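J.: coords please:
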Amino acid sequence: MASLLRRTKRALGLPREPDVDAPREDAVVVMMARNSERQAAQRAIESFERHFNRWFQYPIVFLNHEPWDKRFIRALSRATSAETHFEVMSESDFGYPDGVDRDAARASMVRQKQLDWPHAGKEGYHHMCRFYSGKFYNMDILKKYKWYWRLDPDTEFFCSITYDPFVEMAKRGHVYGFTMAIWEVLSTVPSLFRHTADYKDAAGIPSSPLWKAMVDPSPLPYPLRSLTSLLGNRDRHGDAWNGCHYWSNFEIGDMDFFRGSQYQAYFDAMDRRGGFYFERWGDAAIHSLAVAMLLHPSQVHHFDDIGYRHDELWQCPANALGGQLPESEALGKRPWQPEVEGGIGCRCECKGYKERRNHPAVCLNKLTAPNTPGSQPWLPWT
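T.: So this is what the prediction gives:
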């Protein structure tokens, strides 16, 4: 009977019951946190557990650059029904690369702070960006997994996720999934796009639809376009990165892509430039430019049905008509906001967040527009 109900829900295009007996992917949930973030991390894991992982129980790996406090381990182990691991990162993973002048890098961070750049002056932040950009995927504890789902402390979920995103991405040939797309603070990454574009040209990588979506052509006629190439965030032709990128605080990805020779060669080339320290290159920008350079739009998915907040940014979808599974024993009696024509959410409750998203949709529209007819956004229960 339960199987028949799931098939019926799919046929009607409605959310489905969590299938707790379905096969899982080789996947892991990852959170980097400091001991001082214990309460914020615990709230995030409890929200993740309540809205998803109590049904699917994917293992969680916690990462720290310092030895773990026993109170953190105890609190976070109790916050989830899933298997937990607490890993201390090595200095080679979470630290300066060989050949970097550390005194000069620290002096640059002081100047960045004087310029009031976001997160400026925080040495650990720069290490984190470099780690998530390239070192993360090859950690020994993660090598047995193909997929990862990144979570950060100070995160909450608004909707029940009753399907398995890893399974759905694998089934559809997706490589990278995100919830939000926002503008980069381009003044903090003045040379990143030029170095990336030069790398792309040298490697003979053609411009994909996603790459074109991230690039604004020079306003000058073609013979004169290169005259603007000396301006920031432009390639040698004078075309500019518009700054749109995937916000990496939520991302689900195929680690085989990030471990692959193409991505690692790009990361190594950027790492040698020193921009993780002498500028403020973030993993979100690195991931986004690599995805745009190396993937087709059909390999990237926007999880518009997942309600999510981190820091001061959020998205929360409207609930699907007739799709709230009111008799569900798995979901229980949790409340939800009203159902709306065209809604796609399941048991979404935005806790006073009145708008469906609080960030401008310009970048989201740019990065989802390149989809071809065969790669339109999907509802996970179809």
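
J.: only C-alpha atoms for contact and neighbour calcs from this point on.
T.: Will do.

J.: for the stretch 1-150 of the chain, just list every one of the helices.
T.: Listed in chain order, the helices found in the stretch 1-150 of the chain under DSSP state H, counting those that start in this stretch are 2-12, 38-48, 54-56, 70-78, 102-114, 123-130.

J.: and this one, so I can compare the two:
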Amino acid sequence: MLCRNWELPDVLRSMRSLEDRFNKDYHYTWTFLNDVDFTELFKLETTAMASGDTQYATIPAEDWNTPWYINETKYNECVKKFTEENIIYGFSKSYRNMCHFNSGYFYKQELLKNYDYYFRVEPGVEYFCDFQMDPFRLMREQKKKYGFVISIIEYEETIPTLWPTVEDFLHEYPDAQNANSAVEFVTNKEPIGFAVLDVETNSAYNLCHFWSNFEIGDLNFFRSDVYEAYFTYLSKSGGFHYERWGDAPVHSIAAALLLDKNEIHRFEDIGYYHNPFHTCPSSNNMRIGKRCICRDEDEDDEQPISDLEPNSCLTKWWKYGSGKRFIREYFHEEDYLEKFNA
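T.: Next up, the predicted model:
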């Protein structure tokens, strides 16, 4: 979890939700990262909330701060322009640092070097259903490298040159794209179904991305030479700072192009909420069996936005990605039922 000291109440809410729904049975270690030192109170309360160990680290300045090759004058002018145009988080340099860090540095932190997989958790999120199976086991046994729950479209004004930069990267590294990639997931613009996603963009990118506030992934994918080349190329272009590239489209395009599409998994079985979007298993029997309590209203008594609203990219993933599959399909039926009925 990448978080701030002042976010402690929301950190504890997320921890409580995930512990109750999953980690109380597995006791995985919680790793907390911050660009400043954590307070003793933060450490005390998060340690008390965790069923397993906790560990804390301050991110090195060179991994967090603006890279040396970013022109400060141009940077300030771009931030001012984005602020005047009221582009979401366009005013914030710290947000840019966070997206840059999440795109190219989180997996390099010393505390993570002994791990092969990570489960990204954000402050203030909620998990609606019992997991009943270990998603890390699925990732390991089924050789999955990237897992998500929600897929939506990105704000195009935050990434005007991201896709052209990716195309330049592929031109320079012609062997980078996987032969069985999910390239159509991020490039096909044809409407699908009745709740159609019909987005006009200024590039070949259709703006679809995996909402990266929930990720379960293989750290060795991000440590690979091809991903490092991809991130370095994007970083040196300056787009994280001169524009406001989010780590979600950066991770998503990388997964869609560099991985075999069957190495990407949508966790259909996991109910999840991050304001303003939510997802819950579509099967009523599964909701009952997994003891789901799906959110009907948010804190402002407004209906949260379903992951299958017209701005959802899930139908594109089902058609152009690895399809629609449940966790139980990957394991022997008796193995699943033993855990399901425990």
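
J.: hang on, the earlier thing: tabulate the helices of the stretch 1-150 of the first structure (TSV), appending mean neighbour count and distance to Asp154 of the first structure.
T.: Shown next, in TSV, are the helices of the stretch 1-150 of the first structure (neighbours: other CA atoms under 10 Å; distance: least, CA to CA, whole Å):
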stretch	mean neighbour count	distance to Asp154 of the first structure
helix 2-12	13	33
helix 38-48	21	5
helix 54-56	19	19
helix 70-78	15	14
helix 102-114	16	24
helix 123-130	20	16
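
J.: of the ones you listed, which is nearest Gly307 of the first structure?
T.: Each of the helices of the stretch 1-150 of the first structure was scored for nearness to Gly307 of the first structure using CA to CA, and the closest is helix 38-48 (11.2 Å).

J.: can you check which part of the second structure the closest one sits on?
T.: Under TM-score structural alignment, helix 38-48 of the first structure corresponds to residues 8-18 of the second structure.

J.: name the residues that touch the matching stretch?
T.: Contact with stretch 8-18 of the second structure is made by 3, 42, 45-46, 49-50, 121-127, as judged by CA atoms under 8 Å, 6 or more residues apart in numbering.

J.: so which of those residues wins on neighbours?
T.: Neighbour tally across the contacts of stretch 8-18 of the second structure (other CA atoms under 10 Å): the maximum, 27 neighbours, falls on Tyr127.

J.: leaving out sequence neighbours, find the closest residue to the most centrally placed residue in the first structure.
T.: The residue lying closest to the centre of the first structure (CA atoms, centre = their mean) is Glu251, at 2.5 Å. Of all residues not flanking Glu251 of the first structure in the chain, Phe178 sits nearest, at 4.9 Å (CA to CA, 6 or more residues apart in numbering).

J.: likewise Arg54 of the first structure?
T.: Ser81 is the one closest to Arg54 of the first structure (CA to CA, 6+ apart), at 6.3 Å.

J.: and the counterpart of the residue nearest to Glu251 of the first structure in the second structure, how far from Met139 of the second structure?
T.: For Phe178 of the first structure, the aligned position in the second structure is Phe148, judged by TM-score structural alignment. Using CA to CA, to the nearest Å, Phe148 of the second structure is found at 12 Å from Met139 of the second structure.

J.: can you check Cys294 of the second structure too?
T.: Note on Cys294 of the second structure: its distance to Met139 of the second structure, by CA to CA, is 25 Å.

J.: go on, Tyr272 of the second structure?
T.: Applying CA to CA, the value for Tyr272 of the second structure to Met139 of the second structure is 19 Å.

J.: what do you get for Tyr28 of the second structure?
T.: Distance of Tyr28 of the second structure to Met139 of the second structure, computed by CA to CA: 15 Å.

J.: between those two, which has more neighbouring residues?
T.: Between Tyr28 of the second structure and Met139, Met139 has the larger neighbour count (other CA under 10 Å), namely 20 against 15.

J.: counterpart of the more buried one in the first structure?
T.: Counting by TM-score structural alignment, Met139 of the second structure corresponds to Met169 in the first structure.

J.: and the helix or strand containing that match against the second structure, how far off on average?
T.: Following DSSP states H and E, one finds Met169 of the first structure within helix 165-172. Mean deviation of helix 165-172 of the first structure relative to the second structure after superposition (mean CA distance after the TM-score superposition for the first structure): 0.8 Å.

J.: and the strands in the stretch 251-382 of the first structure?
T.: With DSSP state E, counting those that start in this stretch as the criterion, the stretch 251-382 of the first structure has strands at 251-254, 300-302, 308-310, 313-315.

J.: swap in the stretch 51-200 of the first structure?
T.: 60-64, 84-88, 147-151, 155-157, 176-178, 181-183.
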